[in-house]
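> only the shape, not the letters, is given here:
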């Protein structure tokens, strides 16, 4: 199973790409060393720093035909990777 699940491409994460900071959804059991090796191997860049956090899943509620349904989105682990000076990752080159 791959350590990197997908890159995060929301507005805030994309604005940090100019500074060489990229965000990824990663496997919950992965540590910083494994994440660093996976990014370096997959994208061919040098990683300076890795920061991780667990994003708690939000509760979601909705009404359907007189019923109230409450649920919860899944939690996930997020890694924020800082690359060496002058290096970039191009997510959109293969499109």
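Yes, it's here. Remember, predicted model here, so these are calculated numbers, not experimental data. Residues are numbered from 1 along each chain as shown.
> only C-alpha atoms for contact and neighbour calcs from this point on.
Noted.
> what are the ranges of the strands in this protein?
With DSSP state E applied, the chain shows strands at 4-7, 21-26, 47-55, 59-64, 67-72, 76-83, listed in chain order.
> would you turn these into a markdown table with mean neighbour count and distance to residue 94?
Below are the strands of the chain laid out as a markdown table (neighbours: other CA atoms under 10 Å; distance: least, CA to CA, whole Å):
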| stretch | mean neighbour count | distance to residue 94 |
| --- | --- | --- |
| strand 4-7 | 15 | 14 |
| strand 21-26 | 21 | 18 |
| strand 47-55 | 15 | 22 |
| strand 59-64 | 9 | 35 |
| strand 67-72 | 10 | 34 |
| strand 76-83 | 20 | 21 |
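> let's bring in a second one:
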């Protein structure tokens, strides 16, 4: 799998921003078929940083209810927490 197909998008939330500032961990939504080695190589190639560790979480689809009935489901996805080497940084909104 090519490294541009591995990482789909970064997760930009309050929790992920705090993790990035405090621990140097960056969160990405990744391709469900990608493994830890492919994710680490893709992050190193795309952002020119050194990756120390990758933790992967598979998020299950959630049933959405309306007045007690199940109307549909959200889409399941795979999320990766990437720990960067000390001194390395990824900035998503540099000029904002």
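Perfect, I can see it now. This one's a predicted model, so the numbers in the text were calculated from it and none came from an experiment.
> ok so, going back, would you mind giving the strands of the first structure as CSV with distance to residue 13 of the first structure added?
What follows is the strands of the first structure, written out as CSV (distance: least, CA to CA, whole Å):
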stretch, distance to residue 13 of the first structure
strand 4-7, 9
strand 21-26, 6
strand 47-55, 14
strand 59-64, 23
strand 67-72, 24
strand 76-83, 9
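> ok, which of these comes nearest residue 95 of the first structure?
Closest to residue 95 of the first structure of the strands of the first structure is strand 4-7 (CA to CA; 15.0 Å).
> looking at the strands of the first structure, which is closest to residue 33 of the first structure?
Here strand 47-55 is closest among these (CA to CA), at 8.3 Å.
> can you tell me how far the most centrally placed residue in the first structure sits from residue 32 of the first structure?
The centre of the first structure sits closest to residue 24, judged by CA atoms, centre = their mean, with a distance of 1.9 Å. In this view, residue 24 of the first structure and residue 32 of the first structure are 12 Å apart by CA to CA, to the nearest Å.
> swap in residue 64 of the first structure?
Applying CA to CA, the value for residue 64 of the first structure to residue 32 of the first structure is 43 Å.
> contact partners for the equivalent of residue 57 of the second structure over in the first structure?
By TM-score structural alignment, residue 57 of the second structure lines up with residue 53 in the first structure. By CA atoms under 8 Å, 6 or more residues apart in numbering, residue 53 of the first structure lies in contact with 77-79.
> over to residue 47 of the first structure?
The neighbourhood of residue 47 of the first structure, defined by CA under 8 Å, 6+ apart, consists of 36, 39-40, 81-84.
> which parts of the helix or strand that residue 22 of the second structure is a member of are buried?
In the assignment (DSSP states H and E), residue 22 of the second structure maps to helix 14-23. Residues of helix 14-23 of the second structure classed as buried: 16-17, 19-20 (neighbour count, 16 or more other CA atoms under 10 Å).
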